[in-house]
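Chemist: here are the coordinates; sequence isn't available:
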């Protein structure tokens, strides 16, 4: 879906009410803007978190111990501690 959103001379823009409702932004909220080679992508906080989690899973192979604690535990094992 393509929607035209006008920007005021002061740089403000408004998302249409139906889109805000669908995205769960009726009482306000944050939108994250990513500038890409193709243009601009707007994401809600939940969408940004889900994207980050998907990227982390992609780069860690879905290993459950790929966080800091898992890394430190592997380092201790490798060093014989």
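Modeler: Cool, got the structure. As the structure is a prediction and not an experimental result, all values here were calculated from the model.
Chemist: every contact and neighbour count from this point should use C-alpha atoms.
Modeler: Fine.
Chemist: quick check, residue 73 in a strand?
Modeler: No - Residue 73: not assigned to a strand; according to DSSP: H, G, I helix; E, B strand; the rest coil it is helix.
Chemist: find the nearest non-adjacent residue to residue 31, please.
Modeler: residue 44 (4.7 Å; C-alpha to C-alpha, 6 or more residues apart in numbering).
Chemist: thought that neighbour was touching residue 32?
Modeler: Yes - at 6.1 Å, residue 44 and residue 32 qualify as touching, with contact defined as C-alpha atoms under 8 Å.
Chemist: alright, now check it against this:
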């Protein structure tokens, strides 16, 4: 998978927004705003790689990228919470 420098900047920006949004949706993780943003950036990378491979297409443009990244960040926050709490929510 090749990521151009423009794509990387968009993924980072979208990851910031998605991390903040995921932190608001998934409460009680205890990561704070910086941790949620970092998880959001990681979720944006996962979503930008995984969703096209799975054939999931919501739309085009920046709004769909934010939705993809927010979904990826929410899933990642839930997985990290599950691992941190020892298998309990």
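Modeler: Structure's in. What do you need? No experiment lies behind these values; they were computed from the predicted model shown.
Chemist: got a TM-score for the pair?
Modeler: Comparison of the two superposed chains (TM-score structural alignment, normalised by the length of structure 1) gives a TM-score of 0.28, and 47 aligned residues with a C-alpha RMSD of 4.4 Å.
Chemist: of residue 44 and residue 32 of structure 1, who's got more company?
Modeler: Ranked by neighbour count (other C-alpha atoms under 10 Å), residue 44 of structure 1 and residue 32 place residue 44 first, with 16 against 11.
Chemist: can you tell me how far that one sits from residue 20 of structure 1?
Modeler: 10 Å (C-alpha to C-alpha, to the nearest Å).
Chemist: with residue 36 of structure 1 instead?
Modeler: From residue 36 of structure 1 to residue 20 of structure 1 the distance is 23 Å (C-alpha to C-alpha).
Chemist: compare neighbour counts for those two and give me the winner.
Modeler: More crowded of residue 36 of structure 1 and residue 20, by other C-alpha under 10 Å: residue 20, with 15 against 8.
Chemist: that one belongs to a helix, doesn't it?
Modeler: Yes - assigned with three-state DSSP, residue 20 of structure 1 falls within a helix.
Chemist: check the spacing between it and residue 75 of structure 1 real quick.
Modeler: The value you get for residue 20 of structure 1 to residue 75 of structure 1, if C-alpha to C-alpha is used, is 46 Å.
Chemist: try residue 56 of structure 1
Modeler: Applying C-alpha to C-alpha to residue 56 of structure 1 and residue 75 of structure 1 gives a distance of 20 Å.
Chemist: higher neighbour count, those two?
Modeler: Taking other C-alpha under 10 Å, residue 56 of structure 1 and residue 75 do not tie; residue 56 has more neighbours (15 against 12).
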